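Participant: quick one: sequence and predicted model below, then my questions.
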Amino acid sequence: MKTLKLLIGLTLLLVVSAFAFAGFGDFANGYDLDDAVSDFKLKNTSGAYVSLSDFPDAKGFIVVFTCNTCPFALANEARILALDQKYKSKGYPVIAINPNNPELKAGEDFEAMQKRATSQDYSFPYLYDKNHTVYSEFGATKTPHVYILNRENDALLVKYIGAIDDSVRDASTVTKRFVENAVEALLNDEHVKPAITKAIGCSVKA
């Protein structure tokens, strides 16, 4: 009897482990640090299609997976705008991408994205990952989820993955500005520390 219970327990553990490593709830095969990022072509809220190759003079990018309705994303909206205004002129523009499926989450359709971008006066592209492929290539699981890319030898390499700062809910209590520190390190040819932090937000609905 004890042997049977042990076998059942081991079987359940193997099943759970298989699901975890298959990527349920997280992407096992997303980009890691120093991976080269493939270019993509996504529709901007302006109606034009945008690719990373459209910015040949960029030193890199601050890629942010975000959305219209997640309270964590909305709490970081002003911070995302501030990052673009501070670093676009220094060669690191923000590229925002909405990975959510509007059939699974109301308020995430393209028209709602257009309204949001207009009402908040977005200074950066806000792209629609309609086929939900780009976010999975990156391995994004949350909104917001940030990837900082740096151009090296004609490739865009991942140099930071994680949160914007250490207070996703309240900008007034921020003590560590992860993204700002990472971009400043790259501008000064220094190593990014920390290079990975935990992204806190709503799970991607796709």
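Facilitator: Done, it's in. Numbers count the residues shown, from 1 in each chain.
Participant: okay, CA-based contacts and neighbour counts for the rest of this
Facilitator: Fine.
Participant: how about the strands in this protein?
Facilitator: In the chain, the strands defined using DSSP state E lie at 41-44, 49-51, 60-65, 94-98, 126-128, 142-143, 145-152, 155-162, 202-203.
Participant: just so I know, which of these lies nearest L14?
Facilitator: strand 202-203 (24.9 Å; C-alpha to C-alpha).
Participant: centre of the chain versus that closest one, how much separation?
Facilitator: 11 Å (C-alpha atoms, centre = their mean, to the nearest Å).
Participant: for that strand, name the packing helices and strands.
Facilitator: helix 71-75, strand 142-143 (3 or more C-alpha pairs under 8 Å, 6 or more residues apart in numbering; DSSP states H and E).
Participant: take this one as well and set it beside the first:
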Amino acid sequence: MKKVIKFISGGLLILLVSAFTVTKTLNNGYKIGDVAEDFSLKNIDGKMVSMADYKNAKGFIITFTCNTCPYAVMYEDRIIELNKKYAPKGYPVIAIMPNNVAVKPGDALPEMKKRAEEKGFNFPYLLDEKQSVYPKFGATKTPHMFVLGKTNKGNVVKYIGAIDDNYKDPSAVTTKFVEAAVDALLKGNPVPETETKAIGCSIKV
């Protein structure tokens, strides 16, 4: 009987530890209101890019994306449109490729450059080569969106999640989460919906 109790207690302890670990993992990364650290990552043209380079920016639309995820591919045109619409207003898009290229060779820098040229990317497409940036943001999917607002404290996280509510069909979208967030910030209003669930492929480590 004592052995059974010990076994149950041990099993319960393992479950509790596992639950804590999962919770801890889910809670990693920036939260709404956190100040995002700057980064310096290699662009497809070989130059290093950081948020500090954008002296006149009012904020940023950061997307973690890649070549090989079908969800990311479906959103490429919409990301191009986001930059076309909001970069002139002070909210440029910065795209970051977070995958381990040893696992996904189709996401290596030469392939990133090829894809950007094919699609006509109008924003920097950076490689998180050491996979050190995406964990700070808490990105888990491609695509995973973060809207930052520039303040006296730094670049504050204002929105985290999906681009909109329909990845399959742009014409069926009813809510454009990123656009709503940026529009609100441009007007000096609170972001209407600060967090949504990112839909996409898991980041490959």
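Facilitator: Good, I have the coordinates. Please read all numbers here as calculations on a predicted model, not as lab measurements.
Participant: deepest of the helices and strands packed on strand 202-203 of structure 1, which one?
Facilitator: strand 142-143 (a mean of 28; mean count of other C-alpha atoms under 10 Å).
Participant: by contact count, what packs against it?
Facilitator: Using 3+ C-alpha pairs under 8 Å, 6+ apart, strand 142-143 of structure 1 is in contact with strand 202-203.
Participant: quick one: G120 of structure 2 from E81 of structure 2, how far?
Facilitator: According to C-alpha to C-alpha, to the nearest Å, G120 of structure 2 and E81 of structure 2 sit 11 Å apart.
Participant: who has more neighbours, these two?
Facilitator: In this view G120 of structure 2 and E81 are compared by other C-alpha atoms under 10 Å, and E81 has more residues nearby, 15 against 12.
Participant: kindly provide the distance from the more buried one to N122 of structure 2.
Facilitator: In this view, E81 of structure 2 and N122 of structure 2 are 9 Å apart by C-alpha to C-alpha.
Participant: re earlier: could I get the strands of structure 1 as a markdown table with distance to T175 of structure 1?
Facilitator: Written out in a markdown table, the entries for the strands of structure 1 read as follows (distance: least, C-alpha to C-alpha, whole Å):
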| stretch | distance to T175 of structure 1 |
| --- | --- |
| strand 41-44 | 33 |
| strand 49-51 | 34 |
| strand 60-65 | 20 |
| strand 94-98 | 22 |
| strand 126-128 | 28 |
| strand 142-143 | 21 |
| strand 145-152 | 18 |
| strand 155-162 | 16 |
| strand 202-203 | 22 |
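Participant: between these, which gets nearest to L33 of structure 1?
Facilitator: Per C-alpha to C-alpha, nearest to L33 of structure 1 of the strands of structure 1: strand 155-162, 5.1 Å.
Participant: what's the average distance of the closest one to structure 2?
Facilitator: Here the mean offset of strand 155-162 of structure 1 against structure 2 after fitting is 0.6 Å, by mean C-alpha distance after the TM-score superposition for structure 1.
Participant: related to what we said a few turns ago, take the helices and strands packed on strand 202-203 of structure 1 and lay them out in JSON lines including distance to P93 of structure 1.
Facilitator: Shown next, in JSON lines, are these (distance: least, C-alpha to C-alpha, whole Å):
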{"stretch": "helix 71-75", "distance to P93 of structure 1": "18"}
{"stretch": "strand 142-143", "distance to P93 of structure 1": "19"}
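Participant: in contact with T175 of structure 1, which residues?
Facilitator: D165, D166, S167 (C-alpha atoms under 8 Å, 6 or more residues apart in numbering).
Participant: cool, L156 of structure 1 as well?
Facilitator: Going by C-alpha under 8 Å, 6+ apart, L156 of structure 1 touches A36, V37, G60, L149, N150.
Participant: in structure 2, what residue spans correspond to helices?
Facilitator: 2-26, 70-86, 109-119, 134-137, 177-186 (DSSP state H).
Participant: most neighbours per residue, which of those?
Facilitator: Using mean count of other C-alpha under 10 Å, helix 177-186 ranks as the most buried of those, with a mean of 20.
Participant: with structure 1 overlaid, how far apart is that one on average?
Facilitator: Helix 177-186 of structure 2 versus its aligned partner: 0.4 Å mean (mean C-alpha distance after the TM-score superposition for structure 1).
Participant: name the helices or strands packed onto that helix?
Facilitator: When contacts are defined as 3+ C-alpha pairs under 8 Å, 6+ apart, helix 177-186 of structure 2 packs onto strand 144-150, strand 155-161.
Participant: as CSV, these with distance to L109 of structure 2 would be great.
Facilitator: Shown next, in CSV, are these (distance: least, C-alpha to C-alpha, whole Å):
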stretch, distance to L109 of structure 2
strand 144-150, 20
strand 155-161, 25
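Participant: for those, which one sits closest to V173 of structure 2?
Facilitator: strand 155-161 (15.3 Å).
Participant: and the angle for that closest one with strand 59-64?
Facilitator: 50 degrees (axes from the mean of the first three to the mean of the last three C-alpha atoms, to 10 degrees).
Participant: circling back: ok, the contacts of L156 of structure 1 vs F19 of structure 1, which is closest?
Facilitator: V37 (26.3 Å).
Participant: ok, the closest one touching A155?
Facilitator: Yes. V37 of structure 1 is within contact range of A155, at 7.5 Å (criterion: C-alpha atoms under 8 Å).
Participant: what do the two both touch?
Facilitator: By C-alpha under 8 Å, 6+ apart, no residue touches both V37 of structure 1 and A155.
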